[in-house]
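Participant: Below: sequence and its predicted model.
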Amino acid sequence: MKEVTDGRRPTRRARPVRRWAAYATCAWTLAGYGTLKLYWALGGTALTSSAPLPRSGREELVAQTPGTMAGHWISVGLVLLGALAALATVRSWGQVLPRRLLTVPMWITGALMVLRACGALGFGFVGDAMVLTGVLHVDPPDAEIARHLSRVDLLLWSPYFLVWGLLWGATAWATPRRPAR
């Protein structure tokens, strides 16, 4: 195994980690979130009634309002951009982009997703646990749906966003430094 002494180029051992993180981030982005958003943009309705949104947002999602549908298509575009950004960290065509142009948005995206998963941005492990244990009071008309949404979020969405955020962080961290020109 070739070791590098200048400290700027990764060893052969680091390359598979970098590739794994980038490809896993790309796959998680496209296969999970991207597929769901494309499905919704094309008129699908699965999982819309259990999306962790306020009542008005869920009603708009189920009703497929023009604004909601436009949001889905914007999300599909952002998913494609994100998948390309992840691939740019390990593909030769990505070498033309400045490293910071790739990594700064990745760090920010990863951090926001982890915060969302933990509950710092509303829904997440903490908020869901508070609803399910009764620490967070929900008015009676909305109590049952709030418990249902918290269970779905706790078992599906929060873990998904946690893994996705960690993958973005791993991809940003593993992005190689560009050689000085």
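Facilitator: Noted; the coordinates are in hand. Numbers count the residues shown, from 1 in each chain.
Participant: Every contact and neighbour count from this point should use C-alpha atoms.
Facilitator: OK.
Participant: Pull the distance from the top helix by length along the chain to the chain's centre.
Facilitator: If you go by DSSP state H, the chain has its longest helix at helix 66-88. Remark: helix 66-88 is offset 11 Å from the chain centroid, using Cα atoms, centre = their mean, to the nearest Å.
Participant: Pasting the second one now:
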Amino acid sequence: MKFAQALGAEALADKDPLPPEMRERLLSRDPLFVASHWVLAAAAVVGIIVALAAVRPWGAAVPRRLVLTIAWVLGLFMIARAIGVLGFGFVGDTLLLAGVRPPPAEHAALARDLARWDLLLWSPFFLLWGTCWMLTGWTLPQR
């Protein structure tokens, strides 16, 4: 998705959980955001290579400790993001939607809309993705 956005697509760009001023910069294709999309697309390619190195025979040439460390770090980060340790996630979104944590007054409706998207799409995605990385890290030493 970030690769497509770097090339100009707007797939789900309006559902990124950003404050309004940052959101406008994202949607107007600010050079900083375009560059960040390219960096994230490159990181995804590296992630694909690391994931394949964990399961393919040619991956034996890659130091196992490196693959194991990357798998655990990515897994922990993604699960923490899904749960809400990093601000967004199941906990933060639920608290916001339940009214326990009030949204910013100047963009309350937008914050609630983004919390719904995060709760139903992004957080489950990060939880699944992080779980896959953790399982990879857990089973890697056994191979």
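Facilitator: Arrived safely, thanks for sending. Please read all numbers here as calculations on a predicted model, not as lab measurements.
Participant: whereabouts in the second structure does the longest helix of the first structure align?
Facilitator: Counting by TM-score structural alignment, helix 66-88 of the first structure pairs with residues 31-53 of the second structure.
Participant: hmm, back to that, the very next helix or strand once past the longest helix of the first structure packs against which elements?
Facilitator: Per DSSP states H and E, the first helix or strand lying C-terminal to helix 66-88 of the first structure is helix 99-118. The criterion is 3 or more Cα pairs under 8 Å, 6 or more residues apart in numbering; DSSP states H and E, and the helices and strands that helix 99-118 of the first structure contacts are helix 125-133, helix 158-174.
Participant: To what extent does the match of helix 66-88 of the first structure diverge from the first structure after superposition?
Facilitator: Compared with the first structure after the fit, stretch 31-53 of the second structure shows a mean deviation of 0.7 Å (mean Cα distance after the TM-score superposition for the first structure).
Participant: who touches that stretch?
Facilitator: 2-3, 5-6, 25-26, 59-60, 62, 67, 70-71, 136 (Cα atoms under 8 Å, 6 or more residues apart in numbering).
Participant: what comes up buried for that stretch?
Facilitator: Phe33, Val34, His37, Trp38, Leu40, Ala41, Gly47, Val50, Ala51, Ala53 (16 or more other Cα atoms under 10 Å).
Participant: just to revisit the earlier point, can you turn the buried part of the contacts of stretch 31-53 of the second structure into a PyMOL selection?
Facilitator: What follows is the PyMOL syntax for the buried subset of those, where burial is set by 16+ other Cα under 10 Å:
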select buried, resi 2+3+5+6+26+59+67+70+71+136
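Participant: Put together CSV for the contacts of stretch 31-53 of the second structure, with distance to Val91 of the second structure on each row.
Facilitator: Shown next, in CSV, are these (distance: Cα to Cα, whole Å):
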residue, distance to Val91 of the second structure
Lys2, 26
Phe3, 29
Gln5, 28
Ala6, 30
Arg25, 27
Leu26, 26
Gly59, 37
Ala60, 39
Val62, 37
Val67, 30
Ile70, 26
Ala71, 24
Thr136, 26
